[in-house]
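*Asks:* give me the fold of what follows.
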Amino acid sequence: GGGGGGGGGGGGGGGGGGGGGGGGGGGGGPRLQRDGVYRWFSELPSPQRVEFLCGLLDLCIPLELRFLGACLEDLARKDYHSLRDSEIKANNPADLGSLTNLTDEVVRSKLLVSLALLGSAHREAAGVLFRTLTHIDSVINNYGLQLNEGRTGDEFLLLFTMASNHPAFSFHQKQVLRQELTQIQSLMASTGKNPSTSTLNTMATYPGCHKVTPRSETPINSVSNSLENVLHTSTHSMEESLPKRPSGKHSKVSVEKVELKGLAHKKNERNVEYSFEVLWSDSSVTLVTKSSAEVTEFISKVKTRRKPL
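*Replies:* Below is the predicted model:
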């Protein structure tokens, strides 16, 4: 499918970049490979461009992100006044509530613009968009919407790619949207429809997409602070202390990401319970609660198993 190719395309881009770095000793090699990556990216369909850019942002360190943020802020400032009215509507739940007819091409175009201009902190507006987008199954089944007609499939691919990567949506919402995206990709693959490169003709390229990974939150105590640091470097070690999942017929399921969701103090006790959200490689989610003693023991085990650089 079109979106499915995005993941493969992203991997290809990463390989191109790595090749450029490895050829630093040769004359002109890195430049040629970099130009090849630029050409490859410029020819990607819009959903794959968004997916690839979000993947690159995930690879950046905090200072690089701050630098890129300053660059994007300067670029976005040029269109600030012309997009101001659209931005206000994109972050207003009442305005978004009227954009519910996914069978209307004009509505889909407005939803694309709204997602591009949606602020990362506007959870209520994101909730309205989430409810609208998750009605796609009934729209396809009840109204007979054909994803292979014109740009319809391309627009839905871009809508769900942007939404599933947008920081305004919660972790759970993004997982649901990602599952919907996978279904759309499967439907398009079954009809032999390839994504078009012209999906964004009705809108500019907006710097609004960023795949959020759990970064260090304000530490409540030394245990939680150490835990955040360990989780980012030793995700695979966490599998041993998580509840075992039944093995299926398919490939082994592994831990993709672990996020600290909160801490709770038991009444009349000094112990603290830690709540984690675990994302598995099959896109399922498990909620895990551990006592402070279990967490401390886990951190100790991970530290002893970490190899020196």
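
*Asks:* okay, CA-based contacts and neighbour counts for the rest of this
*Replies:* Noted.

*Asks:* can you give me the strands in the protein?
*Replies:* 255-265, 272-280, 285-291 (DSSP state E).

*Asks:* export those to JSON lines and tack on distance to G25 and mean neighbour count?
*Replies:* What follows is the strands of the chain, written out as JSON lines (distance: least, CA to CA, whole Å; neighbours: other CA atoms under 10 Å):
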{"stretch": "strand 255-265", "distance to G25": "35", "mean neighbour count": "16"}
{"stretch": "strand 272-280", "distance to G25": "40", "mean neighbour count": "18"}
{"stretch": "strand 285-291", "distance to G25": "45", "mean neighbour count": "16"}
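
*Asks:* how many neighbours does G25 have?
*Replies:* 9 (other CA atoms under 10 Å).

*Asks:* with N141 instead?
*Replies:* 10.

*Asks:* distance of it from F156?
*Replies:* Counting by CA to CA, to the nearest Å, the separation of N141 from F156 is 15 Å.

*Asks:* same question for T304.
*Replies:* With CA to CA as the criterion, T304 and F156 are 47 Å apart.

*Asks:* and what of P93?
*Replies:* 21 Å.

*Asks:* those two: which is more packed in?
*Replies:* F156 (23 against 17).

*Asks:* what residues does the more buried one make contact with?
*Replies:* R108, I184 (CA atoms under 8 Å, 6 or more residues apart in numbering).

*Asks:* how far away is the nearest residue to F130 once chain neighbours are set aside from V288?
*Replies:* Excluding the flanking residues, the one nearest F130 by CA to CA, 6 or more residues apart in numbering is Q173, at 7.1 Å. Distance, Q173 to V288, by CA to CA: 19 Å.

*Asks:* for T132, same thing?
*Replies:* With the distance defined as CA to CA, T132 ends up 30 Å from V288.

*Asks:* and the residue nearest the centre of this structure?
*Replies:* N165 (3.0 Å; CA atoms, centre = their mean).

*Asks:* that residue reaches F52, doesn't it?
*Replies:* No. Contact criterion CA atoms under 8 Å: N165 and F52 do not qualify, at 10.9 Å.

*Asks:* related to what we said a few turns ago, mind putting the strands of the chain in JSON lines, distance to L32 included?
*Replies:* Below are these laid out as JSON lines (distance: least, CA to CA, whole Å):
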{"stretch": "strand 255-265", "distance to L32": "34"}
{"stretch": "strand 272-280", "distance to L32": "38"}
{"stretch": "strand 285-291", "distance to L32": "42"}
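
*Asks:* could you also give me the structure for this next sequence, so I can compare it with the first?
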Amino acid sequence: MVENRCSVQREGVYRWFSGLNSAQRAEFLCGLLDLCVPIELRFLGSCLEDLARKDYHSLRDAEIKANNPADLSNLTNITDEVVRSKLLISLALLSSDNREAAGVLFRTLTHIDSIINNYGLQLNDGQTEEQFLLLFTMASNHPAFSFHQKQVLRQELTQIQEIMQVPCGEQQPVTGGCGGTGASGCQHINVGKENHIHLKKYTVFFAFKTV
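*Replies:* I've put the predicted structure just below:
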């Protein structure tokens, strides 16, 4: 009886997770990792390393650019959807100890308030909203950034959520999706290639726009 109940609860979690958008998934997974003990983290690290190895060659060029401060310094106009897509890819492939590259990204991301005020960027547009939420969620949880930088980025994320009036943690999971076209029914950022992360029988993917 207990085993059956646990199985039902797991299936419920999988369904709930599949209804989250990309930013919510990233936030939730980072929270779970914080709850793990060191030996669990080492095991999960081995599993992730094996999954990541499958896409190593196809992402190698993008990974080199993502860790090159000179390349990142050209990605400053975050009002451009293509630039935001490149920034998302860079954050996904940024090495955990690359402080110099993280510093370049930090300087780019901390101008969001002036961009909103000076350019009138409409964050409530569906595609733009998804990109900014994911961008700042990933950055504020990324180990390459210092504690202070993460605090600043988290404040920026909170500001964006207040502008959108849809705090990331308060959106309720939905059954059958939220009107998007992704595998979970949610709207995903389109990246050309789909980088798949398999969670049990559900396929979660971040899609970034091809540039």
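
*Asks:* what number of residues lie near the nearest residue to S196 of the first structure once chain neighbours are set aside?
*Replies:* Using CA to CA, 6+ apart and skipping residues adjacent in sequence, the residue nearest S196 of the first structure is P45, 5.8 Å away. The number of residues packed near P45 of the first structure is 23, by other CA under 10 Å.

*Asks:* same thing with S18 of the second structure?
*Replies:* 24.

*Asks:* how about the helices in the first structure?
*Replies:* Applying DSSP state H to the first structure gives helices spanning 2-22, 29-42, 46-58, 62-77, 80-90, 93-96, 105-117, 123-133, 136-143, 152-165, 171-191, 222-233, 292-305.

*Asks:* count of neighbours near the aligned partner of L123 of the second structure in the first structure?
*Replies:* Using TM-score structural alignment, the equivalent of L123 of the second structure in the first structure is L147. Per other CA under 10 Å, the neighbour tally for L147 of the first structure reads 20.

*Asks:* how close does L147 of the first structure get to M188 of the first structure?
*Replies:* 7 Å.

*Asks:* who touches both of those two?
*Replies:* With CA under 8 Å, 6+ apart, L147 of the first structure and M188 have common neighbours G153.

*Asks:* show me what contacts R49 of the first structure?
*Replies:* G6, F41.

*Asks:* please redo it, this time with the cut-off set to 7 Å
*Replies:* F41 (CA atoms under 7 Å, 6 or more residues apart in numbering).

*Asks:* residue in the second structure paired with it?
*Replies:* By TM-score structural alignment, R49 of the first structure lines up with R25.

*Asks:* how about S164 of the first structure, what's its match in the second structure?
*Replies:* Under TM-score structural alignment, S164 of the first structure pairs with S140 in the second structure.

*Asks:* could you find the closest non-adjacent residue to that match?
*Replies:* Here the residue nearest S140 of the second structure, using CA to CA, 6+ apart, is K150, at 4.6 Å.

*Asks:* same question, Y14 of the second structure
*Replies:* Nearest to Y14 of the second structure is Y202, by CA to CA, 6+ apart, at 7.4 Å.

*Asks:* please report the distance of the one you found from G45 of the second structure.
*Replies:* 20 Å.

*Asks:* same check, this time on I39 of the second structure
*Replies:* For I39 of the second structure, the distance to G45 of the second structure equals 10 Å [CA to CA].

*Asks:* these two - which one has more neighbours?
*Replies:* Between I39 of the second structure and G45, G45 has the larger neighbour count (other CA under 10 Å), namely 12 against 9.

*Asks:* so what does that one match up with in the first structure?
*Replies:* Checking TM-score structural alignment: G45 of the second structure goes with G69.

*Asks:* enumerate every residue touching that match.
*Replies:* With the criterion set at CA under 7 Å, 6+ apart, G69 of the first structure makes contact with nothing.

*Asks:* could you redo the last one with a cut-off of 10 Å?
*Replies:* L63, L75, P207 (CA atoms under 10 Å, 6 or more residues apart in numbering).

*Asks:* do the same with S22 of the second structure
*Replies:* 28, 130-131, 133-135, 137-138, 186-189, 204-207.

*Asks:* out of the residues you listed, who's nearest T76 of the second structure?
*Replies:* L135 (13.6 Å; CA to CA).

*Asks:* I'd say that closest one and L109 touch.
*Replies:* Yes. Contact criterion CA atoms under 10 Å: L135 of the second structure and L109 qualify, at 8.8 Å.

*Asks:* quick check: neighbours shared by the two?
*Replies:* Joint contacts of L135 of the second structure and L109 (CA under 10 Å, 6+ apart) are L87, L153.

*Asks:* which residue numbers in the second structure go with stretch 176-188 of the first structure?
*Replies:* Alignment note (TM-score structural alignment): stretch 176-188 of the first structure is matched to residues 152-164 of the second structure.

*Asks:* quick one: residues in contact with that stretch.
*Replies:* 106, 109-113, 116, 122-125, 129, 132-141, 145-151, 165-169.

*Asks:* which residues belonging to it are considered buried?
*Replies:* Residues V152, L153, R154, E156, L157, T158, I160, Q161, M164 are the ones in stretch 152-164 of the second structure that count as buried (16 or more other CA atoms under 10 Å).

*Asks:* the third one and G180 of the second structure, how far apart?
*Replies:* R154 of the second structure is 26 Å from G180 of the second structure, where distance means CA to CA.
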